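Colleague: just a sequence and a predicted model for now, questions to come.
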Amino acid sequence: MIDAVTSMFAMDLDWKRTQPDSVVFGSQKDLALPPGLAFVVVSPEFMKKSESMENKGFYTDFVKLKEKNDENYALTTPPVSIMFGLDYQLDKMLKEGMAARYRRHREMGDLLRAWAKEKLEGIFPEEGYQSDSLAVIKKGDLDFDAFHKVIKSRGYEISNGYGDIKKQTFRVGTMGDLTPADIRSLIGVMDEALEEVKQ
C-alpha cells in the first residue's frame, strides 16, 4: 500500500514498474483543493483479500465501499463543493498534460534543492528519495522562527519541521497550482530573510 498523499499528480510514480496493491491520497495536496476527499485505488488482488478479512473498519471496508459505489450511493455525506473543485482541477490537469505537470514540479523541486544546498545544509532525504512536491530543508543553526516571521511579513507561508526531525528541518511545499516563478519569488524572499536574521 503506497501513501501517495504528497506525490500523486506531482511526480511520475511509474505504476507499471511498482505494481502497487493500493494507493492512497487526498484532495488537499497536489489537487490544490481543501481537505475532505480521500481516494483509495485498489488492485483486484487487494479487493479479493479484502473479501475474506474480518474487522476491516468502516473506511477500509473496500468491498462495502465498492458495492455502494456501484449503486452510485455514498456511505457518508459527500463534500459536493470539493467534488466540483475536483472536476475543475482534473480538467486543468488534462489541459496541461501530465508530462508537463511532472516537469513543472521537478523544476520547482530542483530550484529548492539547489537553494538549500547553496544557502543551508541541503535537503533531508538522501538523493533518490527526494520529493518534487515537498522540500524538507536541513536548517542547521538557522533560527526558524525569526526566519519565518520575515517570510510571513512578505506574504509567504512555509512550515517548520515535522515529527522526529522537527528541530532540524523546515518544509516548503511546491504542490498543486504553484509555478517555478512562484518558487523563484519565494527564494528571493528567503534570501532576504536569511540576511535579516543574520544581522
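Modeller: Yep, it's here.
Colleague: can we go C-alpha only for contacts and neighbour counts from here?
Modeller: Noted.
Colleague: quick one: the strands in the protein?
Modeller: 2-3, 22-26, 38-42, 134-138, 159-160, 169-173 (DSSP state E).
Colleague: of these, which is nearest Tyr88?
Modeller: strand 22-26 (15.7 Å; CA to CA).
Colleague: put this next to the previous one:
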Amino acid sequence: MREMLQAATRINLDKVSVLIVDDSAPSLDLLAQVVSGFGVKTLQRADSAREAQLHLRDKAFDLIISATNMAGVDGYELVKWLRRGALEANRYAPVILVSGHTPPSQVFKARDAGANFTVAKPITPKVLLERILWAAKEERQFIECDSYLGPDRRFKNEGPPIGVEGRRRDDLRGDLSDLAGDNMSQEQINGLMRPSKVKL
C-alpha cells in the first residue's frame, strides 16, 4: 500500500463539520480527541444512533464517523437510514464506520449499507486521516437503485474491454474458452480487486 500522507503535507479541516457516533463513552472520547487533533472545530458527538439521527435532521455535516456495534440501532442501520431517507443535506455525506470486528462479511455489510469506508479499531490517527482525505477526494459516483443507495462499490471503472462495444446487446458470439483469454495470475487478480489510492 502506497503512503498517502507525506510529512510535509498541510491539511486544513477547521471548517469541516463532523458528527461522531459511538455508544461507548471511552471510544467516543478517543474518537473526539483524534478528530479534534486534525483541526476540526465543528464536532458534534452522539452516544447513540438515535441521537445521531436527531442531529442529522437538524444540521448538515461534511462527514459522519460512526461505530458499527451499538445497542439498539447499530451503525449499519444508521447508514441505511441516512442513505435511504429524505435528508438531502446529509444523504450524500461521506460515512466512515469504525469497528472492532472486521471479517469480510462485516466489511461487505458496511459497504452494502452505503458506507464509504470501514476503519478497524483500535483506530490510528494516520489511518483515519487517510480515509477522511480519501473520502473527500474520491470521485466515485453515487448509485441510487431499489436495492442500494451509496457510493459506487467499484473502485475501478475502466469501461468495457478493448475492442468490445458493450456487454448486453452486443455480447460476443463464440466459444467461451476462445473469448476468455489466458488466466490471470493471482497478482493481477489482486490488482483488480484492491482499491487503488491516489496521491494527494
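Modeller: Here it is on my side, so go on. In this text the structure is predicted, and so the values were computed from the model without any measurement.
Colleague: TM-score for this pair?
Modeller: TM-score for the superposed chains, counting by TM-score structural alignment, normalised by the length of the first structure: 0.26, backed by 91 aligned residues with a CA RMSD of 5.9 Å.
Colleague: still on that earlier bit, how about CSV for the strands of the first structure, with mean neighbour count and distance to Ala100 of the first structure added?
Modeller: Formatted as CSV, those follow (neighbours: other CA atoms under 10 Å; distance: least, CA to CA, whole Å):
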stretch, mean neighbour count, distance to Ala100 of the first structure
strand 2-3, 13, 23
strand 22-26, 18, 21
strand 38-42, 15, 23
strand 134-138, 24, 18
strand 159-160, 16, 27
strand 169-173, 21, 18
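Colleague: between those, which gets nearest to Asp145 of the first structure?
Modeller: When those are compared by CA to CA, strand 159-160 sits nearest Asp145 of the first structure, at 8.4 Å.
Colleague: now distance to Arg184 of the first structure too, for the strands of the first structure, in a markdown table please.
Modeller: Putting those into a markdown table (distance: least, CA to CA, whole Å) gives the following:
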| stretch | distance to Arg184 of the first structure |
| --- | --- |
| strand 2-3 | 29 |
| strand 22-26 | 27 |
| strand 38-42 | 31 |
| strand 134-138 | 14 |
| strand 159-160 | 18 |
| strand 169-173 | 12 |
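Colleague: for His148 of the first structure, find the nearest of the ones you listed.
Modeller: Across the strands of the first structure, closest to His148 of the first structure is strand 159-160 (CA to CA), at 8.1 Å.
Colleague: what is that closest one packed up against?
Modeller: strand 169-173 (3 or more CA pairs under 8 Å, 6 or more residues apart in numbering; DSSP states H and E).
Colleague: can you give me the angle the strand it packs on makes with strand 134-138?
Modeller: 160 degrees (axes from the mean of the first three to the mean of the last three CA atoms, to 10 degrees).
Colleague: right, and Ala116 of the first structure touches Gly109 too?
Modeller: No. Using CA atoms under 8 Å, Ala116 of the first structure makes no contact with Gly109, being 10.5 Å away.
Colleague: more crowded one of these two?
Modeller: Per other CA atoms under 10 Å, whichever of Ala116 of the first structure and Gly109 has more neighbours is Gly109, with 24 against 20.
Colleague: ranges for the helices of the second structure?
Modeller: Taking DSSP state H to define them, one finds helices in the second structure at 25-37, 49-58, 75-84, 88-91, 104-113, 125-137, 176-180, 186-193.
Colleague: tell me the angle the fifth one makes with helix 75-84.
Modeller: Using the same axes, to 10 degrees, the interaxial angle of helix 104-113 of the second structure with respect to helix 75-84 works out to 20 degrees.
Colleague: show me what helix 104-113 of the second structure is packed against.
Modeller: Helix 104-113 of the second structure makes packing contacts with helix 75-84, strand 117-120 when contacts are defined by 3+ CA pairs under 8 Å, 6+ apart.
Colleague: tell me if I'm right that Ile183 of the first structure and Gly109 touch.
Modeller: No. Counting by CA under 8 Å, Ile183 of the first structure sits too far from Gly109 to count as a contact (9.0 Å).
Colleague: returning to that earlier point: out of the helices and strands packed on helix 104-113 of the second structure, deepest packed?
Modeller: helix 75-84 (a mean of 22; mean count of other CA atoms under 10 Å).
Colleague: that helix - contacts with which helices or strands?
Modeller: Applying 3+ CA pairs under 8 Å, 6+ apart, one finds that helix 75-84 of the second structure contacts helix 49-58, helix 88-91, helix 104-113, strand 149-151.
Colleague: hmm, 6 Å instead?
Modeller: helix 104-113 (3 or more CA pairs under 6 Å, 6 or more residues apart in numbering; DSSP states H and E).
Colleague: for the helix it packs on, list every residue counted as buried.
Modeller: Across helix 104-113 of the second structure, burial judged by 16 or more other CA atoms under 10 Å covers 107, 110-113.
Colleague: hang on, the earlier thing: CSV for the helices of the second structure, including distance to Leu149 of the second structure?
Modeller: CSV is the format used below for the helices of the second structure (distance: least, CA to CA, whole Å):
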stretch, distance to Leu149 of the second structure
helix 25-37, 27
helix 49-58, 17
helix 75-84, 6
helix 88-91, 9
helix 104-113, 8
helix 125-137, 16
helix 176-180, 32
helix 186-193, 21
